[in-house]
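Peer 1: Pasted the sequence and its predicted model underneath.
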Amino acid sequence: MPPPLVPDPATAPSTGVSNWNIANALTVLRILLVPFFGWLLLTHGGHDTAYRWGALGVFFVASVTDRIDGDLARSRGLVTDFGKIVDPIADKALMGMALVGLSLIHEVPWWITVLILIREFGVTVLRLWVLRHGVLPASRGGKAKTALQALGIGLFVMPLGGIVHVAAWCVLLVALVITVVTGVDYVFRALRLRARPVR
């Protein structure tokens, strides 16, 4: 079940606290888990059931930290510029490793991986492009896309076939459609934001 939608951390004001806090520590932990997850997923060509379940466990923990670090930062006044920069990097590193890994073991076609990664990194470039004019926050569709991507990837990582594999495809294809639609929406919103005076 996808997690409930939460506010975009990029729009939260920085609180001036030290970067050495629990929220940022969880974000850094998520980055450190990425290569470990990739190793578990790719070991023995992705055909080792025990390693695949291990990869799923690491992916779940990393995904949970994505929710917890943002909640902690906002509820405890721990929002920092470091966190706002590194959090989306951690998210993209995890999703990117998962998609590339699943394509390498022939679970997800490369064209899906390439399309999603182009959209993800393209949005990052757009956010930097409009930074002097304002923040380009995540849309509700974008957050739903992220939740569906995580759910679809988790189902693909499971070393199971049958109904689980069918469900994985259904979820990922819906996520792919939302990925493309919200990507186009980001482009138009970025153009409108660029038309505003520099802050």
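Peer 2: In hand now; what should we look at?
Peer 1: drop to CA atoms for contacts and neighbour counts, all remaining ones
Peer 2: OK.
Peer 1: Can you tell me the closest non-neighbouring residue to the residue most central in space within the chain?
Peer 2: When Cα atoms, centre = their mean is applied to the chain, the residue found nearest the centroid is residue 91 (3.7 Å). The shortest distance from residue 91 to any residue that is not its chain neighbour, by Cα to Cα, 6 or more residues apart in numbering, is 7.3 Å, and that residue is residue 66.
Peer 1: Which secondary structure element is home to residue 138?
Peer 2: Of the helices and strands defined by DSSP states H and E, none includes residue 138.
Peer 1: Break down the protein into its strands, ranges please.
Peer 2: Under the criterion DSSP state E, the chain contains no strands.
Peer 1: hey, where'd the helices end up in it?
Peer 2: Listed from the start of the chain, the chain has helices (DSSP state H) covering 22-42, 49-75, 81-104, 110-129, 140-157, 162-194.
Peer 1: Please convert the ones you listed to CSV, extending it with distance to residue 16.
Peer 2: As requested, these are exported to CSV (distance: least, Cα to Cα, whole Å):
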stretch, distance to residue 16
helix 22-42, 13
helix 49-75, 12
helix 81-104, 9
helix 110-129, 22
helix 140-157, 27
helix 162-194, 26
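Peer 1: mind checking how far the residue nearest to the centre of the chain is from residue 64?
Peer 2: From residue 91 across to residue 64, the span is 11 Å (Cα to Cα, to the nearest Å).
Peer 1: residue contacts, residue 174?
Peer 2: For residue 174, the set of contacting residues under the criterion of Cα atoms under 8 Å, 6 or more residues apart in numbering consists of residue 148.
Peer 1: Can you tell me how far residue 146 is from residue 193?
Peer 2: Where residue 193 is concerned, residue 146 sits at a distance of 23 Å (Cα to Cα).
Peer 1: Show me which residues of stretch 42-50 are buried.
Peer 2: Of the residues in stretch 42-50, those buried under the neighbour-count criterion (16 or more other Cα atoms under 10 Å) are 42, 46.
Peer 1: circling back to that earlier point, quick one: closest of the helices of the chain to residue 14.
Peer 2: helix 81-104 (6.1 Å; Cα to Cα).
Peer 1: buried ones in that closest one?
Peer 2: Buried residues in helix 81-104, defined by neighbour count with 16+ other Cα under 10 Å: 81, 83-84, 86-104.
Peer 1: next up, a second structure to put side by side with the first:
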Amino acid sequence: MSGQPQPGPVVPRVRVTNLANVLTLLRLVLVPVFLLALFAGNGHETPSRIIAFVVFAVAVITDRLDGALARNYGMVTEFGTMADPIADKTLIGAALIGLSMLGDLHWWVTGVILAREVGITVLRFVMLRHGVIPASRGGKLKTLVQAVAIGLFVLPVSGLWLKAAWVMMAAAIVLTLVTGLDYVVSAVKDSRGRPAAD
């Protein structure tokens, strides 16, 4: 009948339990495994540090894979958009705290990075009223540089390799602060440009 509303287009539903989200959850599961390897023995034994590096590297690789799967195979979900950066921050945070506890990394470095990460995570939840703001390219580069820097610190390196680790960590700190400021600016603009959701 002409008086009845016409059905709208069917929007395909994406399962929350898709492969991309499973990889994100796997990254969270690998965090305690990484910490166990990192603190094995006295925390500075070469075999355990290499194992910790391998676990950390696998976790980082899952980050690249879940993003690619979500984008290329239509597996993007609101859960994944929120859970992915949280998994990243959990992994990075655990690694930084662990390295600082072992005396391999200054606590101020860990404090600066974690303060930014926690602050932005809280801001993400606040901004849910206006819609999810996905991670920017700068944020993804920041996460990658952080991962490389931390990976070098996890490995039992010295000499030039240790200097390279500090150079990468310095770059990670700069990117952490710059991208954090950029996210805050974007969030403020977004909140002013759109009304809050009911």
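Peer 2: In hand now; what should we look at? Given the structure is predicted, the values throughout are model-derived calculations rather than measurements.
Peer 1: TM-score for these two?
Peer 2: Superposed pair, TM-score by TM-score structural alignment, normalised by the length of the second structure: 0.87. Supporting alignment: 186 aligned residues with a Cα RMSD of 1.6 Å.
Peer 1: The residue nearest to residue 91 of the first structure pairs with which position in the second structure?
Peer 2: Under the alignment (TM-score structural alignment), residue 66 of the first structure pairs with residue 63 of the second structure.
Peer 1: I'd say that match and residue 28 touch.
Peer 2: No. Under the contact definition of Cα atoms under 8 Å, residue 63 of the second structure does not touch residue 28, with a separation of 10.6 Å.
Peer 1: and the two? which has more neighbours close in?
Peer 2: A direct count of neighbours by other Cα atoms under 10 Å for residue 63 of the second structure and residue 28 places residue 63 higher, at 23 against 20.
Peer 1: Distance check, the more buried one against residue 176 of the second structure.
Peer 2: Per Cα to Cα, residue 63 of the second structure is found 18 Å from residue 176 of the second structure.
Peer 1: Ok, residue 56 of the second structure next?
Peer 2: Distance from residue 56 of the second structure to residue 176 of the second structure, by Cα to Cα: 20 Å.
Peer 1: These two: which is more packed in?
Peer 2: The residue with more neighbours, out of residue 56 of the second structure and residue 176 and counting by other Cα under 10 Å, is residue 56; that gives 26 against 23.
Peer 1: Would you mind listing the residues in contact with the closest residue to the more buried one other than its chain neighbours?
Peer 2: Once flanking residues are discounted, residue 56 of the second structure sits nearest to residue 34: 6.2 Å by Cα to Cα, 6+ apart. By Cα under 8 Å, 6+ apart, the residues touching residue 34 of the second structure are 52, 53, 55, 56.
Peer 1: try 7 Å
Peer 2: With contacts taken as Cα atoms under 7 Å, 6 or more residues apart in numbering, residue 34 of the second structure has the following neighbours: 52, 55, 56.
Peer 1: Which residue in the first structure aligns with residue 174 of the second structure?
Peer 2: Using TM-score structural alignment as the criterion, the counterpart of residue 174 of the second structure in the first structure is residue 177.
Peer 1: What residue in the first structure is paired with the residue nearest to residue 56 of the second structure?
Peer 2: Residue 34 of the second structure is assigned residue 37 in the first structure as its aligned equivalent, the criterion being TM-score structural alignment.
Peer 1: cool, residue 82 of the second structure as well?
Peer 2: In the first structure, the residue paired with residue 82 of the second structure is residue 85, using TM-score structural alignment.
Peer 1: contacting residues around stretch 100-110 of the first structure?
Peer 2: If you take Cα under 7 Å, 6+ apart as the criterion, stretch 100-110 of the first structure is touched by 38, 41, 42, 45, 46, 113, 156.
Peer 1: could those go into JSON lines alongside distance to residue 128 of the first structure?
Peer 2: As requested, the contacts of stretch 100-110 of the first structure are exported to JSON lines (distance: Cα to Cα, whole Å):
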{"residue": "38", "distance to residue 128 of the first structure": "28"}
{"residue": "41", "distance to residue 128 of the first structure": "32"}
{"residue": "42", "distance to residue 128 of the first structure": "33"}
{"residue": "45", "distance to residue 128 of the first structure": "37"}
{"residue": "46", "distance to residue 128 of the first structure": "36"}
{"residue": "113", "distance to residue 128 of the first structure": "23"}
{"residue": "156", "distance to residue 128 of the first structure": "32"}
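Peer 1: which among these gets closest to residue 140 of the first structure?
Peer 2: For the contacts of stretch 100-110 of the first structure, the closest approach to residue 140 of the first structure (Cα to Cα) belongs to residue 113, at 22.1 Å.
Peer 1: Same list, the contacts of residue 34 of the second structure, but as a markdown table with distance to residue 147 of the second structure please.
Peer 2: Formatted as a markdown table, the contacts of residue 34 of the second structure follow (distance: Cα to Cα, whole Å):
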| residue | distance to residue 147 of the second structure |
| --- | --- |
| 52 | 13 |
| 55 | 12 |
| 56 | 9 |
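Peer 1: preserved in the first structure, out of the residues you listed?
Peer 2: Retained in the first structure (both residues aligned by TM-score structural alignment, their matches' Cα atoms under 7 Å) from the contacts of residue 34 of the second structure: 52, 55, 56.
Peer 1: The first one against residue 37, yeah?
Peer 2: Yes. Contact criterion Cα atoms under 7 Å: residue 52 of the second structure and residue 37 qualify, at 4.9 Å.
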